[in-house]
Structures are given as structure tokens and as C-alpha cells.
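Q: For reference, the sequence and a predicted model appear below.
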Amino acid sequence: MSFLKRLFGGGAETNAEAGDKVFGEETYKGFLIKAIEMKAGSELQLAGTIEKEVDGELKTYRFVRADRMSSRDDLVALALSKGRQIIDEQGEGIFR
């Protein structure tokens, strides 16, 4: 996956194979949003996944944003909020 695609949240990569550390999760409109750990030096970078079973297959969309923070709680709140925004804007279209 290219650097820009990762940076701006493109792609339907699974986080299970990557072994990401999940900081928090929430179910929203039938999707599961997870805030995941992504270190950027001494800070945490905003990253998460959105999962949903579609036609019997678990689909996962990974998003990474440029925002960085030092607080894990802030990261979780912002990642879950960003996940809800992506779902509201794109719905199941994120898996295409």
C-alpha cells in the first residue's frame, strides 16, 4: 500500500493479520470501529479500523490520519469519532 494511501486512509486491509493493539472500540450502525495504536515517535497517531460482515465475509477498512496526540484517551475519542464520520459519509462504500 502506498504511503499516501496509508496516510489518507485508503484501503481495505485487515488489522487482524497486522496484530494491531486495540485501545477502544464501539459498534455504530452495524459497523465495529476500533481505535488502534500507531506510534509516531513519542506520540500516538490517529488510526483505526472499521469492520462489518458483508455477504458472509468480514470486511475491514483501515484509516490513518495526520493528527497526533500524547493522550491515549484523546486518541480513542477522536478515532471513534472519525470512524463514525467515515461511516456516515460512505457507509458500506468504504469496502469497494
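A: In hand now; what should we look at? Numbering: from 1, shown residues only.

Q: Please make it C-alpha for all contacts and neighbour counts, starting now.
A: Fine.

Q: SS state for the residue lying closest to residue 28 once chain neighbours are set aside?
A: Setting aside the residues directly before and after it, residue 28 is nearest to residue 84 in space (Cα to Cα, 6 or more residues apart in numbering), at 6.9 Å. Per DSSP: H, G, I helix; E, B strand; the rest coil, the local secondary structure of residue 84 is helix.

Q: can I assume residue 84 is in contact with residue 30?
A: No - look at residue 84 against residue 30 with Cα atoms under 8 Å: they stay out of range, at 11.0 Å.

Q: Just want to know which of the two has more residues nearby.
A: residue 84 (20 against 10; other Cα atoms under 10 Å).

Q: Got another one to weigh against that:
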Amino acid sequence: MGILSSLKGLFAGGESAPEKAEDVVEHKGFSIIPAPMKDGGQYRVAATITKGEGEEQKTHKFIRSDLMPNRDECIEITLRKAKLTIDQLGDNIFG
């Protein structure tokens, strides 16, 4: 699969659509929901990061270019990268 096809799939909801959401992981007041995306026989690192509840809830979609050969490894890498992003950016992750 070419680069353009991969990008098209990210935005068109094609082959790279997220699989079922995983269990929520809490980190420093943020919630991380891993959502590995199947992409050409591999899995793309992706998650939703949220903070707050109800009308106060803020959400950030986290999608990386990293591809992993299996789903479990992808979830592990997703959580590590999401936690690092939270550690580095804190509330600035929401813009």
C-alpha cells in the first residue's frame, strides 16, 4: 500500500479505520483509550485522549505514523507514546 493510499484511508475511513476501542487507561488525570487501526496487515498507533466529564470534557484524537506487526504490541506502544505526550504537553494537548 502506498503512502497516498494510507493517508486516504486515514481520512476516508477506509482500510485504516479504527478497530474496537480498548479499556481506558488513566494517566495523570487524563483518560487514554487505545484504538489500533488496521493498515495493510499491520496496526497503526492511535488513541483518544480525554480529560474532564460532561460539558467540560476535552478530547484529542491521537494518530501516529508508527506501524506495528501485531495488535498487542501496537496497544503497548500507543499507551507509552500517549503517556509521553501527556507528560510533555499536559493540558496543551487540547490546543
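A: Thanks, I have it. What you see is a predicted model; the values in this text were computed from it and never measured.

Q: what's the TM-score for these two chains?
A: Once superposed, the chains reach a TM-score of 0.72 (TM-score structural alignment, normalised by the length of structure 2), with 80 aligned residues with a Cα RMSD of 2.4 Å.

Q: Distance check, residue 55 of structure 1 against residue 95 of structure 1.
A: 12 Å (Cα to Cα, to the nearest Å).

Q: More neighbours: which of these two?
A: residue 95 (17 against 7).

Q: What separation is there between residue 66 of structure 2 and residue 7 of structure 2?
A: When distance is defined by Cα to Cα, residue 66 of structure 2 is 13 Å away from residue 7 of structure 2.

Q: er, residue 45 of structure 2 I mean
A: 14 Å.

Q: repeat for residue 51 of structure 2
A: From residue 51 of structure 2 over to residue 7 of structure 2 the distance is 28 Å, taken as Cα to Cα.

Q: quick one: which of these two has more around it?
A: The neighbour comparison of residue 51 of structure 2 against residue 7 (other Cα under 10 Å) goes to residue 51, with 18 against 13.

Q: Pull the contacting residues for the nearest residue to the more buried one once chain neighbours are set aside.
A: Leaving aside its chain neighbours, residue 51 of structure 2 sits nearest to residue 30 (4.8 Å; criterion: Cα to Cα, 6+ apart). Residue 30 of structure 2 makes contacts with 49, 50, 51, 52, 86, as judged by Cα atoms under 8 Å, 6 or more residues apart in numbering.

Q: now swap in residue 71 of structure 2 and tell me
A: By Cα under 8 Å, 6+ apart, the residues touching residue 71 of structure 2 are 36, 42, 43.

Q: And it, how far from residue 38 of structure 2?
A: Separation of residue 71 of structure 2 from residue 38 of structure 2 (Cα to Cα): 9 Å.

Q: now residue 23 of structure 2
A: Residue 23 of structure 2 is 18 Å from residue 38 of structure 2, by Cα to Cα.

Q: between those two, which one's more packed in?
A: Using other Cα under 10 Å, the more surrounded residue of residue 23 of structure 2 and residue 38 is residue 38, with 21 against 11.

Q: The more buried one belongs to a strand, doesn't it?
A: Yes - assignment of residue 38 of structure 2 by three-state DSSP places it within a strand.
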